[in-house]
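A.B. asks: Sequence plus predicted model, see below.
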Amino acid sequence: MNYNLLWYLWFIWSCALVIYILSWSVTLTLMRQYRGLLLAVVVTLIARAAFRRLRFNKGIIMFKRKENNFNASYAETVSAAAVTPPEDDFEESVSAATVVKAAPAAPVNTTTIPETCTITGEVNAQGDVHINGNITGKIIAEKTVFVQKKGRVDGEIYAQRTEISGELKGLCRSREIAINAEGFMDGTIECESLAVHQEGRFYGTSNPWQQDKRESGLSEASVSSAQEFQLHKATLVQQ
């Protein structure tokens, strides 16, 4: 519609320009001479404008009808779906709810010593032990002992695995021992596997892992007694 208005303005402006150039008397003479042609042109322009406007209004009415029909059908389908849910889907959801059950959480046997805690004595744990505080004494764990960066232990540790990121002074007896970065160990280590980080520090002695201290002690006692007996026998023979 804006383009049509511009065309009309251009037409009026061109007519005014022609009248100005030819003068009003000459223009009247031409209009009287070509009266029929001018009337036909004007009627054609008016009819074309009316036809385009009628066609445009008709298109708007058809679009509104289609939009209203679509909204009505969509509202009917949504209301029908909300009012009458399918029974099959309901049964499937119920069966899924009955079949899927939350697995019981496994018990976590973890002992944590906080930073504000100081223990003097013996600590026994069935699982892992995380040490962030200070312990003076003996620690016995069935799994892993973690000496954290702020943890301090002065005593003995007996566990399957020991990771030292803090400070440990004393004895550490574990199958696997790892001294991490900023870890400090001063004392005796008895293990099968020892890993020391490049920034970790270890001062002391490292001995191989012994399965049973009592059996090793008995064997050493028997060997020493046998040696003493052979030495005593040798002295008797010389005499």
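C.D. replies: Yep, it's here. All of these numbers come straight from a predicted model, not from anything done at the bench. Numbers count the residues shown, from 1 in each chain.

A.B. asks: From now on I want contacts and neighbour counts done on CA atoms only, so please keep to that.
C.D. replies: Fine.

A.B. asks: any idea how far Arg214 is from Ala221?
C.D. replies: Here Arg214 is placed at a distance of 11 Å from Ala221 (CA to CA, to the nearest Å).

A.B. asks: for Arg55, same thing?
C.D. replies: Relative to Ala221, Arg55 is positioned 118 Å away (CA to CA).

A.B. asks: ditto for Phe90
C.D. replies: In terms of CA to CA, Phe90 sits 78 Å off from Ala221.

A.B. asks: Return the distance of the longest helix seen in the chain from the chain's centre.
C.D. replies: Counting residues, the longest helix found in the chain (DSSP state H) is helix 35-83. On the basis of CA atoms, centre = their mean, to the nearest Å, helix 35-83 sits 54 Å off its chain's mean C-alpha point.

A.B. asks: do the same with stretch 226-239
C.D. replies: The answer for stretch 226-239 is 76 Å, by CA atoms, centre = their mean.

A.B. asks: In terms of helix, strand or coil, where does Asn207 fall?
C.D. replies: strand (DSSP: H, G, I helix; E, B strand; the rest coil).

A.B. asks: Presented hereafter is structure B, for comparison with structure A:
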Amino acid sequence: MLGKSKKASSSEDARTNVNTIIGEGAVFDGNLSAPETIRIDGIINGNCTCEKKLILGANGQIKGNIYAQDLVISGKVDGDISATGKLELLSTGKINGNIIARSLVIDENASFDGRCTMAVSLPDHASNDNPATEEKTDEKTNEKETSEREHRKH
């Protein structure tokens, strides 16, 4: 994070009004949905949907896809992420999966294994469990349209 110290990031998280907390040591099996900001320091085995900000603490883990406006990842994610706003992957964070985000910040020593797509608008997650699927469909549609145009020219 250019121009920001770790203290600035920590105090920003402290000022965020967190409405839902999954504490360290807690394990949640199933899909989780929250209308406001959520902080996860435990383990989630399922998809997470958050209309505001999702904060994953250093000891937190999510094994599933994540859909949120903004995300701060300090823990481990095994799944795809869709962010309509900003995704921050802090130095202790690890992501194994694909990312679709409007804005992305990756700290030194963070780990990211997957594909990243910068997007102004995101696919509707309610009808799509895999954020990368819609992109592949769009690519096929574009290839087909290009092929049809080339065919018409000849």
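C.D. replies: Right, received. Where do you want to start? Keep in mind the model is a prediction, meaning the values are calculated, not measured.

A.B. asks: residues in the second structure aligned with the longest helix of the first structure?
C.D. replies: On the second structure, no counterpart of helix 35-83 of the first structure exists by TM-score structural alignment.

A.B. asks: So the aligned residue in the first structure for Ala101 of the second structure versus Gly183 of the first structure, what's the distance?
C.D. replies: Applying TM-score structural alignment, one finds that Ala101 of the second structure aligns to Cys191 in the first structure. Distance, Cys191 of the first structure to Gly183 of the first structure, by CA to CA: 17 Å.

A.B. asks: Check Glu115 of the first structure too.
C.D. replies: From Glu115 of the first structure to Gly183 of the first structure the distance is 17 Å (CA to CA).

A.B. asks: So which of those two has more stuff around it?
C.D. replies: Gly183 (22 against 14; other CA atoms under 10 Å).

A.B. asks: Next, the contact list for that one, please.
C.D. replies: Lys149, Ile164, Ser165, Gly166, Glu167, Glu199, Gly200, Arg201 (CA atoms under 8 Å, 6 or more residues apart in numbering).

A.B. asks: ok, 6 Å please
C.D. replies: By CA atoms under 6 Å, 6 or more residues apart in numbering, the residues touching Gly183 of the first structure are Ile164, Ser165, Gly166, Gly200.

A.B. asks: count of neighbours near Phe63 of the first structure?
C.D. replies: If you count neighbours by other CA under 10 Å, Phe63 of the first structure ends up with 12.

A.B. asks: To clarify, my last question referred to Gly64 of the second structure.
C.D. replies: 20.

A.B. asks: Looking at the first structure, name the residue matched to it.
C.D. replies: Using TM-score structural alignment, Gly64 of the second structure lines up with Gly155 in the first structure.

A.B. asks: which residues in the first structure form strands?
C.D. replies: Counting by DSSP state E, the first structure has strands at residues 110-113, 118-125, 128-131, 134-141, 144-147, 152-164, 167-179, 184-191, 193-196, 201-208.
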